[in-house]
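>>> return a 3D structure for these sequence lines:
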Amino acid sequence: MNFDEAKKLYEKHGINVDEVLESLSKVKISLHCWQGDDVRGFLNRDQELTGGISVTGNYPGAARTAEELRQDLDKALSMIPGTHKVNLHAIYADTEEKVSWDKLEPKHYTPWVKWAKEKGLGLDFNPTCFSHDLSADGFTLSHADNDIRKFWVEHCKASRKIGAYFGEELGQPCVTNVWIPDGFKDIPVDRLAPRVRLKESLDEIFAEELNPAHNLDAVESKVFGIGSEAYVVGSHEFYMGYAVQKQKLLCLDAGHFHPTEVISNKLSSVSMFTPGILLHVSRPIRWDSDHVVIMDDELMDIARELERHNLYSTTHIGLDFFDASINRIAAWVIGARNTIKAILRAKLEPVELLKKVELEKDYTTRLALVEEFKSYPFGAIWDHYCEKMGVPVREEWLNQVKTYEKDVLLKR
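Model (predicted):
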């Protein structure tokens, strides 16, 4: 079915496809830089990955320098419709200077800002509280040693200022997200004291008011990780309470909950009590294994919740996975395109009609329409959108990735 025929089908239900595509073009996805080099960064590339982070695979072509990483991101973004953002961790500083992580400054990221300006991109940021000698025992902001804890507090303070620099320079807010790996492998006696220390650390980190037009603070929980199977200091309950009390963004990562728990069902509730939400769209298998995002039921449900409750203005969408068993650029493209496809599908549903029949208790019509729209020809709309935005249609992008792999990646 071609675009015009598909458009008429949707218009029968009052869906203005042109308006849908216009609104879709304004949705920004934040591509996580760490997919491109297996979370190594450039500040200390020889440091072993810690904090429960493990990257599987050794596919050729991982970026070795910031310049190579930007080149790879350019290639990925050329195949993803829309204008988006890139999410950096602190370890991706682009500098020849040997700098302690608690002394990082905006100047260490100026090449990233120059590049983002040239490309019309936004930047997001994260302090890196792992893969460092002072995080080797699994604790950072909740550490019992005040000197070590102070180091990580200063690192996070520096990260917020870098985020604010990004936002001011690029004219759009930078979301600076705090995640820490702190926890115990086996059952602790004192669950409270580390959380008290974490709260004190966060209070100190966020004490300085920054312009929200430049920087937005977020906090991220986890249910468990390798080395913290029994207890994680920064649990969902801890950070949800903190985000509500301090009015910070709450980061919901699709892989950071129990295996039968989903984040889509949390969005409406969290949106009522926090100033916004940061999504880390990922795909857990068995545990927080950060697989490439596919268009599965949970991704669709996340997109539907965003659309049905009009949460785009207060929700920041980022990807978070790292797979070194396949072409890393393809992983970005697959994940980002699937996320945008899911949002498009959600926008092509007759939301107001569905809400109306639900209010009228006509649950038969509600179920029937929801199911029928699953097979409506959104693919024709998607193909038209890709063509309109100047990116490859359907799997044509894969040929470009294969050519880039041959010409660039395999020569590294």
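>>> every contact and neighbour count from this point should use C-alpha atoms.
Fine.
>>> helices along the stretch 201-350 of the chain, start to end?
236-246, 267-273, 297-308, 328-347 (DSSP state H, counting those that start in this stretch).
>>> just name the most buried of these.
Scoring those by mean neighbour count under mean count of other Cα atoms under 10 Å gives helix 328-347 as the most buried, with a mean of 24.
>>> counting contacts, what elements does that helix pack onto?
Other helices and strands packing on helix 328-347, by 3 or more Cα pairs under 8 Å, 6 or more residues apart in numbering; DSSP states H and E, are helix 17-24, strand 29-32, helix 66-77, helix 297-308, helix 378-388, helix 396-407.
>>> name the residues of the last one that are buried.
Within helix 396-407, the residues scored as buried using 16 or more other Cα atoms under 10 Å are 397-398, 400-401, 405.
>>> to check against the first, give me the structure of this:
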Amino acid sequence: MANEIIKKAYEVAKEQYAALGIDTDKVIEKMKDVVISLHCWQTDDVGGFETPDAELGGGGIQTTGNYPGKAGSIAEMRQDLDKAMSLLPGKQRLNLHAIYGDFAGEFVERNEIEVKHFQGWIDWAKERGMGLDFNATFFSHPKSDDGFSLSSKNEEHRQFWVEHLKRCRAIGAEMGKQLGTPCVHNTWVHDGSKDTPIDRNGYREILKKSLDEAFSVEYPKEHLKDAVESKLFGIGAESMTVGSHDFYLGYAIKNNKLICLDNGHFHPTEQVGDKISACLNFVDEVLLHVTRPVRWDSDHVVTLNEDIQLIASEIVRNEFLNRVNIGLDFFDASINRIGAYVTGTRAAQKAFMIAMLEPTATLVEYEEEGKNFERLALLEELKTKPFGAVWDYYCMQEGVPVSEAYIADIQQYEKDVLSKR
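Below is the predicted model of the structure:
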């Protein structure tokens, strides 16, 4: 698309939004505050580098598809991440799982990992001026094959996982310290029961005990932020998940932790967008894992749908951007993986731009005056405003492909790089 056409379309859009009291230039500037943490596991289907040719499963982790070009090494993963980020406007972070360390071809047990195994990632991020986030990895391991890790009644196994979490927090704190931006460390365990358990409370008491032990070391907030993530159920844990939303929300409030809200981890009729303001009345910050749950937690590539829009709108309307940490969490191996990154991230970014182009003050005024027809009508009319022209201009300003132009770029990368793996 020629730059002159983009500029002309933007000027028309600018006038239309100005009539609603919206300054599109300021919106584009405000988009700098939307920083999204890319999940590294989209590049290799949650494989990791703990063992050669790792194929992980269990704990609700299931990647479908076998599209060619999967990253098989740290070098290939970084190459793919660089490519994806080159096609995205704005600034991104990278979210790592503990199984993605540089173990130099040696097997390192999870309760023995150290900062040195992730120093290469820290250096890589520093070169790009970006931050890192981190996750302990509790799934796909012999010591959690029975469905329990931090809530295990096997004391040897429980201590193993507590030590793993302690080390991951230390690694995350060092990431934040070296990079000058806080690392968000997220704790999610797949612990639960396939069939009806009797001692639900016993497992939850153990989980609380383990978390208390693992979080006993305090790190500066400018280096590390701790988050805990709930889930409704998982594969093999259909009857009871120890770390439910009620459990973790209570833990986060009591212990001043971030609550992680994954919009695939709730009943299909629940909306995470509705939970954000509820949680932020009681916790300082939240972490988002943004995905698309076609059938519950199926982790499809994010698209610009109503659920994603509500999440973005609630954050922008309430000026919560400085209290919400935005991360993605999907893994699709049925399509080009870099294409999945770019499409999903752009969809999330578009939702935030649309939210910023909303005349919120007018809508609130209608609402408080009981003008519900006017509120509904304006929301409907906003749907056909020329948002796309503002988005295209933003991409042009950022020096990344405009509109669908990134498709051809990814196709060429697949031909030149992915097809040769």
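>>> where does the TM-score land?
Laid over one another, the chains give 0.99 as their TM-score (TM-score structural alignment, normalised by the length of structure 1), with 412 aligned residues with a Cα RMSD of 1.0 Å.
>>> hang on, the earlier thing: nearest to residue 328 of structure 1, of the helices and strands packed on helix 328-347 of structure 1?
Shortest distance between residue 328 of structure 1 and those, using Cα to Cα, is found for helix 66-77: 8.8 Å.
>>> past that closest one, which element shows up next along the chain?
strand 85-89 (DSSP states H and E).
>>> what span of structure 2 lines up against that next one?
Taking TM-score structural alignment as the measure, structure 2 aligns residues 93-97 with strand 85-89 of structure 1.
>>> quick one, strands of the stretch 101-250 of structure 1?
122-126, 174-178, 183-184, 215-220, 231-232, 249-253 (DSSP state E, counting those that start in this stretch).
>>> which among those is found nearest to residue 385 of structure 1?
strand 122-126 (21.9 Å).
>>> quick check: buried residues in that closest one?
Quick answer for strand 122-126 of structure 1 (16+ other Cα under 10 Å): 122-126.
>>> pipe those into CSV and attach distance to residue 77 of structure 1 per row.
Supplementary listing: the buried residues of strand 122-126 of structure 1 in CSV, determined by distance: Cα to Cα, whole Å:
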residue, distance to residue 77 of structure 1
122, 13
123, 14
124, 16
125, 18
126, 21
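>>> dump the helices and strands packed on helix 328-347 of structure 1 to CSV, plus distance to residue 226 of structure 1.
Formatted as CSV, those follow (distance: least, Cα to Cα, whole Å):
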stretch, distance to residue 226 of structure 1
helix 17-24, 38
strand 29-32, 21
helix 66-77, 27
helix 297-308, 24
helix 378-388, 39
helix 396-407, 32
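>>> how close does the spatially most central residue of structure 1 sit to residue 96 of structure 1?
The structure's structure 1 has its C-alpha centroid closest to residue 318; by Cα atoms, centre = their mean the separation is 2.3 Å. Counting by Cα to Cα, to the nearest Å, the gap from residue 318 of structure 1 to residue 96 of structure 1 is 29 Å.
>>> what's the longest helix in structure 2?
In structure 2, taking DSSP state H as the definition, the longest helix is helix 155-179.
>>> what about the residue opposite residue 275 of structure 1 in structure 2 once aligned, how many neighbours?
In structure 2, the residue matched to residue 275 of structure 1 (TM-score structural alignment) is residue 284. When neighbours are defined as other Cα atoms under 10 Å, residue 284 of structure 2 has 15 of them.
>>> ok, residue 29 of structure 1 next?
Per other Cα under 10 Å, the neighbour tally for residue 29 of structure 1 reads 24.
>>> now do the same for it: its match in structure 2.
Using TM-score structural alignment as the criterion, residue 29 of structure 1 maps onto residue 36 of structure 2.
>>> so who does its match touch?
By Cα atoms under 8 Å, 6 or more residues apart in numbering, the contact set of residue 36 of structure 2 is 91-93, 325-328, 345.
>>> switch the cut-off to 6 Å
By Cα atoms under 6 Å, 6 or more residues apart in numbering, the contact set of residue 36 of structure 2 is 92, 326-327.
>>> map residue 377 of structure 1 onto structure 2.
Checking TM-score structural alignment: residue 377 of structure 1 goes with residue 386.
>>> contact partners for that match?
If you count contacts by Cα under 6 Å, 6+ apart, residue 386 of structure 2 has them with residue 13.
>>> if I look at it, how far off is residue 354 of structure 2?
10 Å.
>>> one more: residue 273 of structure 2?
Residue 273 of structure 2 is 15 Å from residue 354 of structure 2, by Cα to Cα.
>>> how big's the offset between stretch 333-343 of structure 1 and structure 2?
For stretch 333-343 of structure 1, the mean distance to aligned residues of structure 2 following superposition is 0.3 Å (mean Cα distance after the TM-score superposition for structure 1).
>>> list of residues touching that stretch?
With Cα under 6 Å, 6+ apart as the criterion, stretch 333-343 of structure 1 contacts 76, 292-293, 295, 300, 303.
>>> can you lay out the strands of the stretch 101-250 of structure 1 as CSV showing distance to residue 68 of structure 1?
Listed next are the strands of the stretch 101-250 of structure 1 as CSV, based on distance: least, Cα to Cα, whole Å:
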stretch, distance to residue 68 of structure 1
strand 122-126, 17
strand 174-178, 23
strand 183-184, 35
strand 215-220, 27
strand 231-232, 35
strand 249-253, 28
